[in-house]
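Engineer: Curious how this folds, go ahead:
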Amino acid sequence: MQDPVKTAPGAPGALAAPTAPTASSAPRELRFEAQRIAFGPMMFHAAMLLRDLGLLAALKAAHPTGLTASAVAAKAGISAYGARVLLEAGLGMDLVHLAALEDPEGPYRLAPLGAVFLQDPMTRANADFVRDVCYRGMADLGASIREARPAGLEAFGAWPTIYEGLSQLPPKVQESWFRFDHYYSDSAFPAVLPLVFRARPRRLLDVGGNTGRFALQCVRHDPDVQVTLLDLPGQLAKAAENVAAAGFSGRIGGHPLDLLDATQPFPGGFDAVWMSQFLCCFPEEDIVHLLRRGAAALNAGGSLYVLDTYWDRQKTPAAAYCLQATSLYFTALANGTSRMYHSRDLLRCVDAAGLVVEEDVDGLGISHTLFRCRVR
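Structural biologist: Alright, predicted model coming up:
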């Protein structure tokens, strides 16, 4: 078993922080980075339009010679003015390059960063999630923090958390939410299946089973396992459609439950209880209750598995940054009380729930961590 407390390179706490400079003494590069933050919301929209209106794709197709601003405008079907303001914003973000500063008409060329923003699947999943799911509600982040509720969710509806309303969100918002969720979870599933099925569990409880994506992988991986999905009725209905379409209705069932009602026990008799990208959706006090209810659902000798991403366990500062930013979605839109956790926070919850971590595996998929727990 690995040491459960680790510090990722570049993560806060890895090195002693230098003394903060005053504004007047700050190096120019620091002041530039501060301006990137100040204008970030505006530049984000410009970057999305450069991508979605086809300006970046037009420059990619014209590489390496590039295109004039007028030619880009014609290919994108927008005015020359619109192309110029977007391309010049792209210069500021280093998404595009200009052949000569003295000729603002161009040609413009796609910069390496622009190619990443255009083509990288992680960046696309993150950017669409931020624009479609998070952006409008993030204006109410302050109210969410002060009132410990997802005030930004009012941009979509009057639900207490996003989970009750997930099946009722506008189609484009749902699409971006699920693409974001699936992008990260799908990367880890192939690596965790052999670890979960090493013990040959016959009955598995998938807590917060969502659309049934992991359950379907389980029944395809092991022909003898039976899976029960535990989730809200709206999510189970969507999962049932997916399960039926895949032809596994006889091996995957659903059990509707309000997961936040600690008085409602989980169904019992399971060899394995699975919680994937799930506990980050709850505050710590609820995590302890959920883990206890999950432990009570286990047969003797069974295991409870927690798969999640922790910002202190990431390989790069960029990965930690993404998780720290995702915490703001949980604050403003999801529930107002949860976040992407430091691994030590979850380990403390595991201990408080009367469980012990028997196996701790990092680096699964996109830097996921798997805790295999047993009842103490």
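
Engineer: rest of the way, CA atoms for contacts and neighbours
Structural biologist: Fine.

Engineer: can you confirm residue 201 is in a strand?
Structural biologist: No: using DSSP: H, G, I helix; E, B strand; the rest coil, the assignment for residue 201 is coil, not a strand.

Engineer: Contacts only, for the nearest residue to it once chain neighbours are set aside.
Structural biologist: Nearest non-adjacent residue to residue 201, counting by Cα to Cα, 6 or more residues apart in numbering: residue 271, 5.2 Å away. Contacts for residue 271 (Cα atoms under 8 Å, 6 or more residues apart in numbering) come out as 201-204, 298-303.

Engineer: How about the secondary structure of residue 271?
Structural biologist: strand.

Engineer: So which residues of the stretch 51-200 of the chain form helices?
Structural biologist: Taking DSSP state H, counting those that start in this stretch as the criterion, the stretch 51-200 of the chain contains helices spanning 55-61, 69-76, 80-93, 112-119, 121-129, 141-147, 162-165, 171-196.

Engineer: ok, residue 169 - how many residues close by?
Structural biologist: Residue 169: 17 surrounding residues under other Cα atoms under 10 Å.

Engineer: circling back: could you redo the contacts of residue 271 as TSV and give each row distance to residue 262 and neighbour count?
Structural biologist: As requested, the contacts of residue 271 are exported to TSV (distance: Cα to Cα, whole Å; neighbours: other Cα atoms under 10 Å):
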residue	distance to residue 262	neighbour count
201	26	19
202	26	15
203	23	20
204	21	25
298	17	24
299	20	15
300	22	13
301	24	9
302	22	20
303	21	27
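
Engineer: Before we compare anything, build this one as well:
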Amino acid sequence: MLDKKFSPERQSAFAARFEAQKIAFGPVVFQCVRYAWKRGMLQALSDTGGTGLTIAELAATGRWTEYVLKVVLETCLSAGVVYLSAGRYVIDKTGYCVLTDAITQINLDFNHDVCYEGLFRLDESLDQEKPLGLTALGDWPTLYQGLSQLPEPAKTSWFAFDHHYSDTSFPDILPDVFATAPRRLMDIGANTGKFSCAALAYNPSVEMHLVDLPKQLTVAEENLRKAGVVERAHFHPVDLLDAEMALPANMDMIWMSQFLSCFSEPAIASILQRAAAALSPQGQLLIMDTFWDRQRYDIAAFCLINTSPYFTSMASGNSKIYESNDYIRLAEAAGLQLLTTRDDIGYCHSLLRFTRAGQ
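Structural biologist: Coordinates of the predicted model:
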């Protein structure tokens, strides 16, 4: 693991105490900034072109009372989202990020709509290694059984979060996937079928094998049908937590994207053992995931590290965003060997290429 330090090298005790208060009041700041964005306050300030507005001018629009404006904008002020100049609130650079940056908005929606209520039970979830916060959304053992049935707006926010990270990567990695000219390609954790659609469109001769839970495969099959590529696809309903369930055999390439982070280390070990057994003699396994230890920028590592509590409280109870060496160690134990690693794919992905050991 690379050494990592997010705080300044020379931080005074006073500055450290201020940072600690930001943590203590973090949920308050989150909700007020989100309100200012969703209810149009930040847009109203942005529309002034940098001159800003007074509380009285904002209240005169009839959209908010002076009380609401003062409560919300004062918190935004404390967070550096806006600043005060001659009695006028002016949107600051952080406010512009909230207002215009897609990944910031997706992260805000995901944490509010999917995670916020459930994270209240994070302590219990950590103690028991069960997703006890998931009851805020529905009655399923893990989030994955209920993915297609999530209530709104959680469903929209979950898929926006998942797809925004992966969609930026798919166009870039298809040459990697087909570098060895695979004819039989298995997509484990096919989800809505986005990767399979892209792979079938990219290569007109490849045969796709999609593996996931039955309800997810129903969604994937419909999407492949709409894309006109379903005739080269085969669907394999598998509960990968069942270690006795083998995977379809003789695969030239096995693909996993943002998938293994949904499982505990023992479950990952089992999945990798079965994947190794499913490879053809010269077959390869490609794992694309978001490893916090392989990020060029601290902002990416910060976001990834703080996604792990979602897995604890909402998704599975015992999975997380892993370091790359965790996967490599577990793959080697499953009889695989690492061939290559490629970083800086999309926003924050890396691609690990494995083959059977000794080949």
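
Engineer: hang on, the earlier thing: what lines up with the residue nearest to residue 201 of structure 1 in structure 2?
Structural biologist: Using TM-score structural alignment, the equivalent of residue 271 of structure 1 in structure 2 is residue 252.

Engineer: how deep is residue 221 of structure 2 tucked in, by neighbour count?
Structural biologist: 21.

Engineer: What's the match for residue 304 of structure 2 in structure 1?
Structural biologist: Checking TM-score structural alignment: residue 304 of structure 2 goes with residue 323.

Engineer: now its match: how far from residue 366 of structure 1?
Structural biologist: Separation of residue 323 of structure 1 from residue 366 of structure 1 (Cα to Cα, to the nearest Å): 12 Å.

Engineer: Tell me which of the helices of the stretch 51-200 of structure 1 is the most buried.
Structural biologist: helix 55-61 (a mean of 22; mean count of other Cα atoms under 10 Å).

Engineer: centre of the chain versus that one, how much separation?
Structural biologist: 28 Å (Cα atoms, centre = their mean, to the nearest Å).

Engineer: ranges for the strands of structure 1?
Structural biologist: 96-98, 108-110, 203-207, 226-231, 252-256, 270-276, 298-308, 355-364, 368-375 (DSSP state E).

Engineer: OK, contacts around the counterpart of residue 217 of structure 1 in structure 2?
Structural biologist: Residue correspondence to structure 2 (TM-score structural alignment): residue 217 of structure 1 is matched to residue 198. Going by Cα under 8 Å, 6+ apart, residue 198 of structure 2 touches 170-171.

Engineer: try 6 Å
Structural biologist: Under the criterion of Cα atoms under 6 Å, 6 or more residues apart in numbering, residue 198 of structure 2 has no neighbours.

Engineer: ok, and the closest non-adjacent residue to residue 109 of structure 2?
Structural biologist: Nearest to residue 109 of structure 2 is residue 157, by Cα to Cα, 6+ apart, at 5.9 Å.

Engineer: What's the match for the one you found in structure 1?
Structural biologist: In structure 1, residue 157 of structure 2 lands on residue 176 (TM-score structural alignment).

Engineer: Repeat that for residue 148 of structure 2.
Structural biologist: Residue 148 of structure 2 maps onto residue 167 in structure 1, by TM-score structural alignment.

Engineer: That match - how many residues pack around it?
Structural biologist: Residue 167 of structure 1: 15 neighbours (other Cα under 10 Å).

Engineer: any chance of the helices of the stretch 51-200 of structure 1 in JSON lines, plus distance to residue 260 of structure 1?
Structural biologist: Listed next are the helices of the stretch 51-200 of structure 1 as JSON lines, based on distance: least, Cα to Cα, whole Å:
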{"stretch": "helix 55-61", "distance to residue 260 of structure 1": "45"}
{"stretch": "helix 69-76", "distance to residue 260 of structure 1": "48"}
{"stretch": "helix 80-93", "distance to residue 260 of structure 1": "43"}
{"stretch": "helix 112-119", "distance to residue 260 of structure 1": "38"}
{"stretch": "helix 121-129", "distance to residue 260 of structure 1": "25"}
{"stretch": "helix 141-147", "distance to residue 260 of structure 1": "19"}
{"stretch": "helix 162-165", "distance to residue 260 of structure 1": "11"}
{"stretch": "helix 171-196", "distance to residue 260 of structure 1": "21"}
